[in-house]
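Chemist: no sequence for this one, just the structure:
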């Protein structure tokens, strides 16, 4: 599932973590590929995590993805993280991979906000 989602974003996401265990839908914690996101942005030098063109592109890609999968794999929301995964917090493995379980634990507050009705400006609905 993770590989299919990353492919759907056409390189705009560098990596992401899927949340959704024991939930009705999936939500994503995402890190942008700054080079690819900047190509989509219409505002040079903007904060790419809140750039309307980048956000809109990803919403469109996730909607397209949702049309091809069953309900258990549909994406309901996502957040574009500004802070990279932390090696000190165990979010990066010794082999330099993102430790999905650690990210979900360390960023559990953000995960919960992905599923609340009044989540905040950084949570983007699909």
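Modeler: Thanks, I have it. As the structure is a computational prediction, the values presented were derived from the model and not from experiment.

Chemist: CA only for contacts and neighbour counts going forward, please
Modeler: OK.

Chemist: helices of the chain, start to end?
Modeler: 2-8, 34-40, 52-66, 100-106, 108-114 (DSSP state H).

Chemist: what does the first one contact?
Modeler: Pointing back at helix 2-8 there. 13, 14, 15, 16, 17, 18, 61, 62, 65 (CA atoms under 8 Å, 6 or more residues apart in numbering).

Chemist: got the residues you listed as TSV, with distance to residue 27 columns?
Modeler: TSV is the format used below for those (distance: CA to CA, whole Å):
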residue	distance to residue 27
13	14
14	16
15	14
16	10
17	8
18	6
61	14
62	11
65	13
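
Chemist: take the one below as the second:
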């Protein structure tokens, strides 16, 4: 693929109006930077986050990005919260229930 194609796809990976099917195709691209750009976007559609979690399960950086997604199911947030590599990102998820926030505080020994 010509360099100008890779550069254009890198720009496309940041395009805020790129639909989920385009983002999913970009995740299959050989260029690591393009895949990373997609994974780091804010406001990813949940089906793209699911693919990131499934296909990049061993990549902590992509799992951290997915852990922040505001529509991530609570059981998955909890799973990511229990993983030392993704706990910080999961703790910042806006859907994290208060009881899990208290569990973090308790675990850190913060007094009531």
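Modeler: Here it is on my side, so go on. This is a predicted model, so every value here is computed, not measured.

Chemist: just give the TM-score of the two.
Modeler: Here the TM-score for the pair of chains, by TM-score structural alignment, normalised by the length of the second structure, is 0.24; 51 aligned residues with a CA RMSD of 5.2 Å.

Chemist: picking that back up, which one of the helices of the first structure lies closest to residue 78 of the first structure?
Modeler: Of all the helices of the first structure, helix 108-114 sits nearest to residue 78 of the first structure, with 6.6 Å by CA to CA.

Chemist: packing partners of the closest one?
Modeler: Helices and strands touching helix 108-114 of the first structure, by 3 or more CA pairs under 8 Å, 6 or more residues apart in numbering; DSSP states H and E, are strand 26-32, strand 75-80.

Chemist: let's have the helices of the first structure in a markdown table, adding mean neighbour count.
Modeler: Below are the helices of the first structure laid out as a markdown table (neighbours: other CA atoms under 10 Å):
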| stretch | mean neighbour count |
| --- | --- |
| helix 2-8 | 14 |
| helix 34-40 | 17 |
| helix 52-66 | 18 |
| helix 100-106 | 17 |
| helix 108-114 | 17 |
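
Chemist: those into CSV, with extra columns for distance to residue 125 of the first structure?
Modeler: Supplementary listing: these in CSV, determined by distance: least, CA to CA, whole Å:
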stretch, distance to residue 125 of the first structure
helix 2-8, 16
helix 34-40, 19
helix 52-66, 8
helix 100-106, 19
helix 108-114, 9
